[in-house]
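[1] What follows is a protein structure lacking sequence information:
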């Protein structure tokens, strides 16, 4: 009887030779994600279409020119005002908005955090703030004139009032709505109150806080127009009043266009800051 085959012989018999090159399966190339094309330029289409349509309607005589000037008439108005005059009005209004917005936002962050973290303070202060929030901006003007006179103080305070309430709501609701499970896990991990606030509460509430800040900035621009009705001699609100009193629709629309552009630019800056602060989030927006 012949001896059993060695292990090396058995392996050589069992192992089959590699298939020929013609039979081998072709390598599947790695699928690379397609680069997303930016669609930010789509936001320019509605205003461009509106401007072109308005220009065409005015030139065809469908719209009275003295009631609704064409965009080309607005360009002539800016030229007549002069670059120095337009820059001065824009600078004065921007500084007022900046001062009032910073004052209102700082107070709202402090009060909103206290109300959001302490239930007794919420029961004490929130009903009054909700009632004050419903007061229109123009209703504050006579009272501020009596209290603060006609200088810059009543204008800045009125803008601060407009910025306060959206930021207050964002901060207080953002802290109240933090997931209870996150807080319990943090306490089980032994985090101190300061560390709990810094590492859990603030990151969880930051989306609502940033939304409130952006809304507060937009309301600050709106309240600025009402503020510049208080004996103002410069600013975009003054241009609106001057255009109304002189019957110049082109001056009124020019001030409105400047307000829209400045509001959009300032909101875009806040939006970029928001994306930077919240870049850690994995949201639907980041995958669209």
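    Received, thanks. Being a predicted model, the structure only gives us computed values, none of them experimental.

[2] okay, CA-based contacts and neighbour counts for the rest of this
    Noted.

[3] What is the neighbour count of the residue nearest to residue 67 when sequence neighbours are not counted?
    In space, residue 67 comes closest to residue 249 once its chain neighbours are excluded; the distance is 6.1 Å by Cα to Cα, 6 or more residues apart in numbering. The burial count assigned to residue 249 is 18, neighbours taken as other Cα atoms under 10 Å.

[4] Residue 249 contacts residue 66, doesn't it?
    Yes: contact between residue 249 and residue 66 holds when scored by Cα atoms under 8 Å: they sit 6.6 Å apart.

[5] In addition, the following structure is provided for comparison:
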């Protein structure tokens, strides 16, 4: 009886000890993330400070290179007028639709060509030839076919996002070790079980890499589509800044493209980290 009483008395202590260790681990993790954020932002902050000081000293004109404060003032003007939200929503919608169409087709054809060798002989040479054609080379042709409306812009974005998804899905499937199929035959796996329990997990790193590159190319395709001909969107703001010699507006557009692109890439990397948490890879 006395031993049981002692155990009951000690159990809250053990719980408190476990919770305190967990709190210490969380604090350590937050400190590490904070240190990483500080280190990562150190160089950009130094560049901005040097840029502002050089502009204030008159080392370059405002028309050639506006200071960060001038660019921030242009940001505030666009936000207050509501123009920034309007143009950004249009650009995001275009990029999203184009990526969904091109990425989905790339994933589909990557699966088909990866699993069926005959389709590889039929389709892959043509896809590889089309892949090396730059956006700027086919954009005038697409505009000639579809006009200056939304369709041509979405087609330009979709055509760019198709190929990274297709190539990395195809290569991911073909890079699955043949020995795993021998093991699957020994375990009497059905074709469906081989695909979902063997091929897809093994090809997932390649597919996620294709997803990441496809998202990036979609964003680049959006820049091309909106700079060639557009009446709305972030690319339109950049063109308008060029026509009116408003350098601050051009910088606003460039910064938005950079920030949104980095945020989307970080989201894909987070998804990749979650889905591939089982891998024990080198961290540097």
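    Perfect, thanks for sending it. This structure is a prediction, so every number in the text was calculated from the model and none was measured.

[6] Find the nearest non-adjacent residue to residue 210 of structure 1, please.
    Taking Cα to Cα, 6+ apart, and ignoring the residues beside it in sequence, residue 210 of structure 1 has residue 274 as its nearest neighbour in space, at 6.5 Å.

[7] Please report how far the aligned partner of the one you found in structure 2 lies from residue 64 of structure 2.
    Taking TM-score structural alignment as the alignment basis, one finds that residue 274 of structure 1 is matched in structure 2 by residue 272. When distance is defined by Cα to Cα, to the nearest Å, residue 272 of structure 2 is 41 Å away from residue 64 of structure 2.

[8] Between these two, which has more neighbouring residues?
    Here residue 272 of structure 2 and residue 64 are set side by side on neighbour count (other Cα under 10 Å), and the busier one is residue 272, at 18 against 11.

[9] so which strand or helix has that one?
    helix 247-275 (DSSP states H and E).

[10] That helix vs structure 1 - mean distance after superposition?
    Between helix 247-275 of structure 2 and its aligned stretch in structure 1, the superposed structures give an average distance of 1.0 Å (mean Cα distance after the TM-score superposition for structure 1).

[11] now that helix, how far from the chain's geometric center?
    7 Å (Cα atoms, centre = their mean, to the nearest Å).

[12] One more: stretch 163-178 of structure 1?
    Computed by Cα atoms, centre = their mean, the separation of stretch 163-178 of structure 1 from the middle of its chain amounts to 15 Å.

[13] How about stretch 196-211 of structure 2?
    Once both centres are worked out by Cα atoms, centre = their mean, stretch 196-211 of structure 2 turns out to sit 17 Å from its chain's centre.

[14] What residues of that stretch count as buried?
    By neighbour count with 16 or more other Cα atoms under 10 Å, stretch 196-211 of structure 2 contains the buried residues 198-211.

[15] Please report the distance of the equivalent of residue 258 of structure 1 over in structure 2 from residue 112 of structure 2.
    Taking TM-score structural alignment, residue 258 of structure 1 has residue 256 as its aligned residue in structure 2. Distance of residue 256 of structure 2 to residue 112 of structure 2, given as Cα to Cα: 37 Å.

[16] Kindly report the same for residue 261 of structure 2.
    Counting by Cα to Cα, the separation of residue 261 of structure 2 from residue 112 of structure 2 is 30 Å.

[17] Likewise for residue 264 of structure 2?
    As for residue 264 of structure 2, its distance to residue 112 of structure 2 is 28 Å (criterion: Cα to Cα).

[18] got it, and residue 125 of structure 2?
    Applying Cα to Cα, the value for residue 125 of structure 2 to residue 112 of structure 2 is 14 Å.

[19] out of those two, which sits in the more crowded spot?
    Under the criterion of other Cα under 10 Å, the comparison of residue 125 of structure 2 against residue 112 puts residue 112 first, with 18 against 11.

[20] Identify the residues contacting the more buried one.
    Residue 112 of structure 2 makes contact with residue 119 under the criterion Cα atoms under 8 Å, 6 or more residues apart in numbering.

[21] and the alignment partner in structure 1 of it, what element?
    Alignment of residue 112 of structure 2 against structure 1 is given by TM-score structural alignment, with residue 114 as its counterpart. Assignment of secondary structure by DSSP H and E places residue 114 of structure 1 within helix 83-117.

[22] What residues of that helix count as buried?
    Buried residues in helix 83-117 of structure 1, defined by neighbour count with 16+ other Cα under 10 Å: 86, 89-90, 93-94, 96-109, 111-117.

[23] Repeat that for stretch 253-266 of structure 1.
    Within stretch 253-266 of structure 1, the residues scored as buried using 16+ other Cα under 10 Å are 253, 254, 255, 256, 259, 262, 263.

[24] what does stretch 165-183 of structure 1 give?
    Within stretch 165-183 of structure 1, the residues that qualify as buried are 165-176, 178, 183, counting by 16+ other Cα under 10 Å.

[25] Let me know the closest of those residues to residue 233 of structure 1.
    Residue 233 of structure 1 has its nearest neighbour among the buried residues of stretch 165-183 of structure 1 in residue 165, at 28.1 Å by Cα to Cα.

[26] quick one: what helix or strand has the residue mapped onto the closest one from structure 2 in it?
    Residue 165 of structure 1 is assigned residue 163 in structure 2 as its aligned equivalent, the criterion being TM-score structural alignment. Residue 163 of structure 2 is part of helix 150-174, with elements assigned from DSSP H and E.
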